[in-house]
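# pasting a predicted model and its sequence here:
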Amino acid sequence: MEQTWRWYGPNDPVSLKDIRQAGATGIVTALHEIPIGEVWTLETIEERKRTIEWDDSVSPAQPRGLTWSVIESIPVHEDIKQGKPNRDEWIKKYKESIRNVGKAGIPVLTYNWMPVVDWTRTNLEMQLDDGALALAFNYIDFAAFDMFILKRDQAENDYSEEIIKKAKSSFSSMSEEQKYILQKNIIAGLPGGQEGYDIESFRNKLSEYKDINSEKYRQNLKYFLEQIIPVAMESGVRLAIHPDDPPISLFGLPRVVSTESDLQFITNITDSINNGLCICTGSLGVRPDNDLPGIVQRLGSRINFLHLRSTQRDSNNSFHEASHLRGNVDMYNVMVNVIKEQKKRHAQNRRDEIIPMRADHGHTILDDLGKKTNPGYSAIGLLRGMAELRGLEMGIRKSGVIYNEHSSKAF
């Protein structure tokens, strides 16, 4: 696999030099400064690509040994997701961005179809037994926010009596500072998302979805993909949709990228490698009904990007980020099936034989505990995750578990 690293641009506390020293060769990033929906110009893309791939601080300029391998993400405008009458205007701009990505030679473009909010956590600094800090989602605290801070209309209809009782108890025990931090964590914006909200604007945004159920939302996705996939094919850009995170309904909003059947629906829209998947094992792994090794096996030919991380399911839809080889994700068999898929691609002479992957949502550990970092993206935690995944891949390849059809040597 191609080992990549999520970089948040020139202001990221983790530098490109740090990333190269960690052993990654690919960069995953986005132009976060461009407003959602506006065109990514070729000039702007190439300027950032130059920053990633060349060190111009020395003379003559030197290659960094890094490649901009994956864009994550070009956000989809809410008017497209909601199927508003003006969606074609925004889709036209999205098509232009895809064309420019292709001209710049960046092969993979990740996007998501989560309504209103991107990935959601209630705690960005959950302390583990060993003193490390992890991202966490506490469903009880989320329900408390939804019902008693946001005060969403009829929110209580989405929760059981048991959850409501626990949420009331949790809310009553929170200090004003804890309530503020909870609100900030959920709606003020996280890395990877470009929008943050206050309570009133968030309520207004949610109200725009009052007449959109899951089926309508799924059809809006189908319409969007039918428009952009031909452009992706012409431009040589492989699309990769990211799963819902977490893969459950939040705020009564539709979620249609949460299960294997959801992923199958998407891949059936157009039978093309340009209409592909970003398999995030941590997101999908929150649901016990998602068979992750099986998903990789059955949908492997359409995987264009991998987020390899693990989550530990707690009670009541709660979970926290586990270390990469622990938690509920069967990372060993996921990795075995990824390697098998790459073996198939090699035999088929596919140009996308090498699948880009990255470690994701690492713990904050060691010296990073005293530094300002992006939640889930501290250098040392991701370095640990990358090292574990790198070792797992090598161990499987060297062990002889997987053989080349024409050789007794491990593939």
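Okay, I see it.

# going forward, measure contacts between C-alpha atoms and count neighbours the same way
Fine.

# residues contacting residue 191?
For residue 191, the contacting residues are 8, 374, 375, by C-alpha atoms under 8 Å, 6 or more residues apart in numbering.

# ok, the first one to residue 386 distance?
I take that to be residue 8. To residue 386, residue 8 is 18 Å away according to C-alpha to C-alpha, to the nearest Å.

# the two: who's more crowded?
It is residue 386, of residue 8 and residue 386, that has more neighbours when counted by other C-alpha atoms under 10 Å, with 26 against 21.

# number of nearby residues for the nearest residue to that one once chain neighbours are set aside?
Spatial nearest neighbour of residue 386, excluding adjacent residues (C-alpha to C-alpha, 6 or more residues apart in numbering): residue 359 at 5.3 Å. Using other C-alpha under 10 Å, the number of residues around residue 359 comes to 26.

# so residue 359 is in contact with residue 307, correct?
Yes: the pair residue 359 / residue 307 is scored as a contact, 6.2 Å apart, by C-alpha atoms under 8 Å.

# got the contact list for the spatially most central residue of the chain?
Closest to where the C-alpha atoms of the chain average out (C-alpha atoms, centre = their mean) is residue 242, at 5.2 Å. Residue 242 is in contact with 110, 111, 112, 113, 257, 277, 278, 279, 280, counting by C-alpha under 8 Å, 6+ apart.

# one more structure, for comparison:
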Amino acid sequence: MIANLEQTFRWFGPADEVTLNDIKQTGATGIVTALHHIPCGEIWTAEEIRKRKAIIENAGLKWSVVESVNIHESIKIGEANRDEYIEKYIVSLRNLADNGIKIVCYNFMPVLDWTRTHLDYRLPNGASSLRYDAIALAAFDLFILEREGAKADFSPAIQQKALAYLENISLEEKNLLCNTIMAGLPGTDEVFTVAEFRGYLERYADVDANKLKQNLYYFLRAIIPEAEKMGIKMCIHPDDPPFSILGLPRVVSTKNDLLDLVNAVPSPSNGITFCTGSLGANLNNDLPKMIDQLGKHIHFLHLRNVQHETDGSFHEGEHLSASTDMFAVMKAVIREQYRRLKDGRKDVAIPMRPDHGHKILDDFNRNTYPGYSIIGRLKGLAELRGLEMGIRRMFFE
């Protein structure tokens, strides 16, 4: 008998309308959270970490994964002061390790975290989903942001569709589109203005995909040896969406990107957050094969599903019945668990969480962070739990 995956739930802290008591009732035992009130780039003090950990443990739960200790833009851009921010990052890791928190998720996406164009896309059954509309994104890029060089990124046909899209929505809808795309880091209410975002684009003017990769590897060469001493497992989150948007490069989007990353700084501490939604938004990614090839580096799982549309658009689908074959994904994950058991590894119960749930039922009466409803994620967790049990008993026991 092998250990099940560790069931976790993301929680945005004491201000989150989804309470720890709510999460406990889902059956999840682990909490995935971060100190969102500490500005990006500043040190997470031991005192603040202890406070958050105590709140979680007093609710009968465990702080399993940090998501995320965000990386300052100076590190991503490779600016002169990046070593100062890297040192602060290492201090934060040390304080986490001293408090027994050993899995840290992070990403290396320039400026924006995950990007969507619509946060309340209604499905035929009345549920609300997150959506990425490629035409709406093009309309914003071409005619609202008016990014220099944007026309070269879109075919004449897409430009025509984007203009028609913009001409057929109201001023209120245009403002909502801007605010949705320009949303800052998860767990905050920060929204960039178009002027602020243009300023970031200027800072990234000389940073192409190769330069961004080299800056990522510079960061890893500095922190991974320290993380290994502390017993911390760093796990990078893939780009979302997994392709360049708004003129900004993306470098954690494919199997080769992930192979390059783990080979750049070989270490048990240099690993991956395997997000089936982010990677699944790229039709060229074969997720079960990626798990078979990269499984030993996976320290954390985000299990969700996207439904592909046309023109590169997609929306968050049902956990088990959208474009990704979640049965094949879960089977590959369990195979990896058995490999770990055979190799004598202790990290067999990989933490996983349901991600980006629909709003359903009473979720509409709560002001939750986009994608982080309570009942929609509970539904996803229940489905994943049942899928895991069925595969385990049918094929592995």
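Ah, there it is. All figures in this text were calculated on a predicted structure; none of them were measured in a lab.

# once they're superposed, what TM-score comes out?
Overlay of the two chains. TM-score (TM-score structural alignment, normalised by the length of structure 2): 0.97; 393 aligned residues with a C-alpha RMSD of 1.0 Å.

# now the contacts of residue 242 of structure 1 as CSV including neighbour count and distance to residue 167 of structure 1?
Converted to CSV, the contacts of residue 242 of structure 1 look like this (neighbours: other C-alpha atoms under 10 Å; distance: C-alpha to C-alpha, whole Å):
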residue, neighbour count, distance to residue 167 of structure 1
110, 23, 35
111, 18, 33
112, 20, 29
113, 25, 28
257, 24, 27
277, 27, 35
278, 24, 33
279, 26, 32
280, 23, 29
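
# which of those fall in strands?
Mapping those onto strands (DSSP state E) picks out 110, 111, 112, 277, 278, 279, 280.

# between the residues you listed, which sits nearest residue 158 of structure 1?
residue 112 (23.9 Å; C-alpha to C-alpha).

# thought residue 13 of structure 1 was touching residue 368?
No: between residue 13 of structure 1 and residue 368 there is no contact under C-alpha under 8 Å: 10.4 Å.

# please name the residues that touch the aligned residue in structure 1 for residue 96 of structure 2.
By TM-score structural alignment, residue 96 of structure 2 lines up with residue 101 in structure 1. Neighbouring residues of residue 101 of structure 1 by C-alpha under 8 Å, 6+ apart: 42, 45, 107, 235, 237.

# what helix or strand is residue 101 of structure 1 on?
helix 87-103 (DSSP states H and E).

# that helix vs structure 2, average offset?
With mean C-alpha distance after the TM-score superposition for structure 1, helix 87-103 of structure 1 departs from structure 2 by a mean of 0.6 Å once superposed.

# ok, back up a step: nearest to residue 211 of structure 1, out of the ones in strands among the contacts of residue 242 of structure 1: which one, please.
residue 112 (20.9 Å).

# does the closest one touch residue 241 like I think?
Yes: with contacts counted by C-alpha under 8 Å, residue 112 of structure 1 reaches residue 241, the gap being 5.3 Å.

# assign a three-state SS to the counterpart of residue 224 of structure 1 in structure 2, would you?
Residue pairing (TM-score structural alignment): residue 224 of structure 1 is matched to residue 219 of structure 2. Three-state call for residue 219 of structure 2 (DSSP: H, G, I helix; E, B strand; the rest coil): helix.

# residues contacting residue 219 of structure 2?
Per C-alpha under 8 Å, 6+ apart, neighbours of residue 219 of structure 2: 75, 86.

# which residue in structure 2 aligns with residue 256 of structure 1?
So, by TM-score structural alignment, residue 256 of structure 1 is matched to residue 251.

# roughly how far does its match sit from residue 6 of structure 2?
The value you get for residue 251 of structure 2 to residue 6 of structure 2, if C-alpha to C-alpha is used, is 29 Å.

# give me the more crowded residue out of these two.
Neighbour count, other C-alpha under 10 Å: between residue 251 of structure 2 and residue 6, residue 251 has more, with 25 against 17.

# for the stretch 201-350 of structure 1, what spans make up the strands?
Remark: strands assigned in the stretch 201-350 of structure 1 by DSSP state E, counting those that start in this stretch are 238-242, 275-280, 303-308, 310-313, 319-322.

# using TSV, lay out those together with distance to residue 63 of structure 1.
What follows is the strands of the stretch 201-350 of structure 1, written out as TSV (distance: least, C-alpha to C-alpha, whole Å):
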stretch	distance to residue 63 of structure 1
strand 238-242	25
strand 275-280	28
strand 303-308	24
strand 310-313	33
strand 319-322	35
